[in-house]
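>>> I would like to see how this sequence folds:
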Amino acid sequence: MKESWRWYGPLDKISLGEIAQTGANGIVTALHEVPYGEVWSRETIAARKAEIEAAGFDWVVVESLPIHERIKRGEGDLSALFANYRQSMANLAAEGIHTICYNFMPLLDWTRTDLAAPVDRGGSCLRFSAPRMAALEIFMLGRDAARRDYLPEVVAQAESWFQASSDDERAGLMHAVMAGLPGAYDRYDADGLRTALKLYEGIDRAVLRSHFKRFLEEVIPTAEELGMRFCVHPDDPPRDILGLPRIVSNADDIAWILGAVDSSANGLTLCAGSLGANPKNNVPAIARRFADRIHFAHLRNVRKDADGSFEEAAHLSGDTDMVDLVAALLEEEGRRRDAGRADCEIPFRPDHGHELLDDASRNTHPGYPLIGRMRGLAELRGVIAGLSYGRHQHQQR
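Sure thing, here's the model as predicted:
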């Protein structure tokens, strides 16, 4: 497995020189400064790639080449947006970058309600509180229909929190929910979010699926021609929020997507944390079921509560059996190696991480501290080494 690290380019508070000290050798990044829908020029891609290579890394995965919201909504004449997207793909391929991670989450990316929840023995983590999210939906945005999306006791807790909260606390909640948006893109206040949500009125699960299928039909043939691999990222959290349908949340969803355009170029980013936040998901089993279509992996762990809340756990101590999951990925690498595939190695990155020691003082992107992720990478490296040694010993017998 190829050790990689997410880097936000010039927007990142962590330098490539510091990343080199973690031991990772692949970079996962994007041109976050380019507005959605515009072409990534070959010159800009080449400049970013040269910067990465000069620091001793390979640019192994694009995360993400964003999909314009109009494509997700199926709004108007989309021919120019699809043409721009395909041109960006061609420019990336021309520079030798062939793996693209993307998501089809409407409006918001990953969503949390707390960016610095305390953890045992010090440090902090990202947390999704069902009561706080319900407070935002029902009482701050006035979405009374959201009551049926939460347990009754969660709604009661949400009302109590809302009644007791200050304007600053409510603003902090909105800021946390907006923090999942990457780069320098628009954030919303309550009024702005209400306005943005109106654009999705009438778009249910079936409609969003039809728009996703059209996207795949527009780009996967080009990916095949260019020798590229697309890998969809699961929803985070894997549940409907804000009245918006989420359609990449479980094994059935993944099966539908991979079958919508049945091609090896149409693959999966195996995100252990996103899938692991759904108590019905067995993440190692999902990995084994779709192993041949996994082009990239995000390895992190979560700890779930019965009310639908969850928080980021240390990489080896959450609800997902991380050792079994890594074993599943190594098994797939072995199959690819035995088949003579040149792309047998699966790139992965330690996803998210606790803020530890002086991480909080660096003001990095939420969830992407230096020390916390380096701890995660070190733990995962140990798991991989131990499993690989065991496989080697077994083969020698």
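>>> CA atoms for contacts and neighbours, from now on please.
OK.
>>> Which elements pack onto the longest helix belonging to the chain?
Longest helix in the chain, counting residues (DSSP state H): helix 370-396. Contacts defined by 3 or more C-alpha pairs under 8 Å, 6 or more residues apart in numbering; DSSP states H and E place helix 370-396 against helix 322-338, strand 347-350.
>>> Include mean neighbour count when you put these into a markdown table, please.
Shown next, in a markdown table, are these (neighbours: other C-alpha atoms under 10 Å):
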| stretch | mean neighbour count |
| --- | --- |
| helix 322-338 | 18 |
| strand 347-350 | 26 |
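>>> still on that earlier bit, hey, what's the angle from the longest helix of the chain to helix 322-338? Just curious.
60 degrees (axes from the mean of the first three to the mean of the last three C-alpha atoms, to 10 degrees).
>>> To compare against the first, here's the next sequence to fold:
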Amino acid sequence: MRQTWRWFGPKDQVSVDDMLQAGVEGLVSALHHIPTGAVWTPEAISQRQRDIAFMRDGAPSGLSWDVVESLPVSEDIKKQRGAWRAHIANYKRSLHNLRDAGIEVVCYNFMPVLDWTRTDLAYRLSSGATCMRFDLIDFAAFDIHILQRRGAVEDFPDTVTGQAADRFAAMNDAARTTLARNVVFGLPGAAEHFTLEDVRVHLAEYAVIPEQQLRAHLVDFLSEVAPVAQELGLRLCCHPDDPPFPLLGLPRVMSTEADYVHVMEAVDLPANGITLCSGSLGVRADNDLPGMMDRLGDRVHFLHLRNVTREGKALMSSFHEAAHLGGDTDMVALIAAVLRQEAKRRAARRADHSIPMRPDHGQDILDDLHRRAQPGYPAIGRLKGLAELRGIMTALSHPIANAGG
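Below you'll find the model as predicted:
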């Protein structure tokens, strides 16, 4: 498993120097300043590679840009409206430019409107650490009373709508503004920042796009770009929905193992692959993550390793970001499955036998609480997570473990 680290560019509060001290082997980054749908030019790609290649004092870092996360798919492509054909052409050109720069792994997602949804970006735990959290009652208060989405009330149980009304009534204007900002935060560092009115416009357009149609649009997109990636020797990997259940009346098409099987079979090319995110998929108790890795591992091109604690038993429930070894996902079993897959790849002499992984998200601890890095991407919290994951990898790979001694 190749140990990587997500970096949002020169403005990231966690520097290349910091990442080197964490012992990472490569970087995961994106050109967030380029508008979605536009071409990633060779010049822009090369500049990011130079940003990664040097420390603050000008010394070589020895690090490379290993994974793109994300080369975003535009809303026009997802809805097949407006400039969607031009955006697909631009996407293909960006793939060519990335391959010319030596980058082989490209992560993307097909979530409508918002890349991920949380109601609290700094939820305080009993330890004093903070983490990101999705509170179902807060979200219902946002959906019903702040966004005022038509039909929102029908999407929640009566007990939730009642509590949401009480929660909203108890909020002052500042609390309501903070909740709205948190929900529409989207992808950190992205070029686009949605307003509530932007969200309403997109929701109205998605109202006529059912789940089956959105899934067909994903297959259409992959039918165009996956053959290009295959020819170039690239590996595309789709990130799951986050959270993996319907929100805001929007369709969800990458939330379960069955969703991935459908898309992998519809465009059956090795380049059409999976970003297995244990945090996103782990929000659903019915997602068997070690089993998914065993069954679908041949097409897993990238790993996000993080953990969540589910706070309810229903499909749509509150949850929060746990310590990497402390949530509801059995991380030891999952990493064991990853190592089994890598052994199969080495035996088959696959060039991609080492799957890039990154410690995804992390709790803000110690100096993180004052650094104000991107929500979910602290320095020390992720360093702690990487150390824990590295320990599992090392122990499971040790000859003593393999010998059963």
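>>> what's the TM-score for these two chains?
Put the two chains on top of each other and the TM-score (TM-score structural alignment, normalised by the length of the first structure) is 0.96; 396 aligned residues with a C-alpha RMSD of 1.5 Å.
>>> related to what we said a few turns ago, mind listing what's buried in the longest helix of the first structure?
370-381, 383-384, 387 (16 or more other C-alpha atoms under 10 Å).
>>> Could you tell me how many residues sit around residue 288 of the second structure?
For residue 288 of the second structure, the neighbour count with other C-alpha atoms under 10 Å is 18.
>>> Aligned against the first structure, show me the partner of it.
Alignment note (TM-score structural alignment): residue 288 of the second structure maps to residue 282 of the first structure.
>>> How much space separates that match from residue 181 of the first structure?
27 Å (C-alpha to C-alpha, to the nearest Å).
>>> swap in residue 135 of the first structure?
Where residue 181 of the first structure is concerned, residue 135 of the first structure sits at a distance of 20 Å (C-alpha to C-alpha).
>>> When these two are compared, which one has more neighbours?
With neighbours defined as other C-alpha under 10 Å, residue 135 of the first structure and residue 181 compare such that residue 135 has more, 28 against 15.
>>> now the alignment partner in the second structure of that one, what's its secondary structure?
Aligned by TM-score structural alignment, residue 135 of the first structure pairs with residue 141 of the second structure. Look at residue 141 of the second structure: counting by DSSP: H, G, I helix; E, B strand; the rest coil, its state is helix.
>>> Once you drop chain neighbours, what's closest to residue 141 of the second structure?
For residue 141 of the second structure, ignoring the flanking residues on the chain, the nearest one in space by C-alpha to C-alpha, 6 or more residues apart in numbering is residue 164 at 4.6 Å.
>>> For that neighbour, what is the corresponding residue in the first structure?
In the first structure, residue 164 of the second structure lands on residue 158 (TM-score structural alignment).
>>> for that match, what are its contacts?
Contacts of residue 158 of the first structure were listed using C-alpha atoms under 8 Å, 6 or more residues apart in numbering, and they are 131-135.
>>> re earlier: so the match of residue 288 of the second structure sits right up against residue 273, yeah?
No - contact criterion C-alpha atoms under 8 Å: residue 282 of the first structure and residue 273 do not qualify, at 11.5 Å.
>>> Tell me the counterpart of residue 362 of the second structure in the first structure.
Mapped onto the first structure by TM-score structural alignment, residue 362 of the second structure lines up with residue 353.
>>> Could I get the contacting residues of its match?
125, 300, 312-315, 367-369, 372-373, 376.
>>> if I've got this straight, it is in a helix?
No - using three-state DSSP, the secondary structure at residue 353 of the first structure is coil, not a helix.
>>> Can you show me the strands along the stretch 1-150 of the first structure?
Taking DSSP state E, counting those that start in this stretch as the criterion, the stretch 1-150 of the first structure contains strands spanning 2-6, 26-29, 58-63, 99-102, 114-118, 124-128.
>>> Residue 228 of the first structure is nearest to which of the ones you listed?
With C-alpha to C-alpha as the measure, strand 99-102 is the member of the strands of the stretch 1-150 of the first structure nearest residue 228 of the first structure (5.8 Å).
>>> In the second structure, which residues correspond to that closest one?
With TM-score structural alignment as the criterion, strand 99-102 of the first structure aligns to 105-108.
>>> Just give me the mean distance for the matching stretch relative to the first structure.
With mean C-alpha distance after the TM-score superposition for the first structure, stretch 105-108 of the second structure departs from the first structure by a mean of 0.4 Å once superposed.
>>> mind listing what the residue mapped onto residue 336 of the second structure from the first structure touches?
Correspondence of residue 336 of the second structure to the first structure, assessed by TM-score structural alignment: residue 327. Counting by C-alpha under 8 Å, 6+ apart, residue 327 of the first structure makes contact with 384, 387.
>>> Tell me, how many residues neighbour the aligned partner of residue 233 of the first structure in the second structure?
Aligned by TM-score structural alignment, residue 233 of the first structure pairs with residue 239 of the second structure. Using other C-alpha under 10 Å, residue 239 of the second structure has 26 other residues around it.
>>> likewise the one 3 residues further on?
By the measure other C-alpha under 10 Å, the count of residues near residue 242 of the second structure is 24.
>>> List the contacts of the closest residue in space to residue 147 of the second structure that isn't next to it in sequence.
Closest residue to residue 147 of the second structure apart from its sequence neighbours, by C-alpha to C-alpha, 6+ apart: residue 196 at 6.8 Å. Residues near residue 196 of the second structure by C-alpha under 8 Å, 6+ apart: 147, 180, 184.
>>> Now do the residue nearest to residue 48 of the second structure when sequence neighbours are not counted: how many residues are near it, please.
Leaving aside its sequence neighbours, residue 48 of the second structure sits nearest to residue 9 (C-alpha to C-alpha, 6+ apart; 7.3 Å). By other C-alpha under 10 Å, the residues close to residue 9 of the second structure number 21.
>>> now residue 314 of the second structure
By other C-alpha under 10 Å, the residues close to residue 314 of the second structure number 10.
>>> For residue 295 of the first structure, what is the enclosing helix or strand?
strand 294-299 (DSSP states H and E).
>>> so the helix or strand following that strand corresponds to what in the second structure?
Per DSSP H and E, the first helix or strand lying C-terminal to strand 294-299 of the first structure is strand 301-304. Using TM-score structural alignment, strand 301-304 of the first structure lines up with residues 307-310 of the second structure.
>>> mean shift of the matching stretch relative to the first structure?
Mean for stretch 307-310 of the second structure is 0.2 Å (mean C-alpha distance after the TM-score superposition for the first structure).
>>> Which residues does that stretch contact?
Stretch 307-310 of the second structure is contacted from outside by 278-279, 282-283, 317-329, 331, using C-alpha under 8 Å, 6+ apart.
>>> Among those residues, name the buried ones.
278-279, 282-283, 317-325, 327-329, 331.
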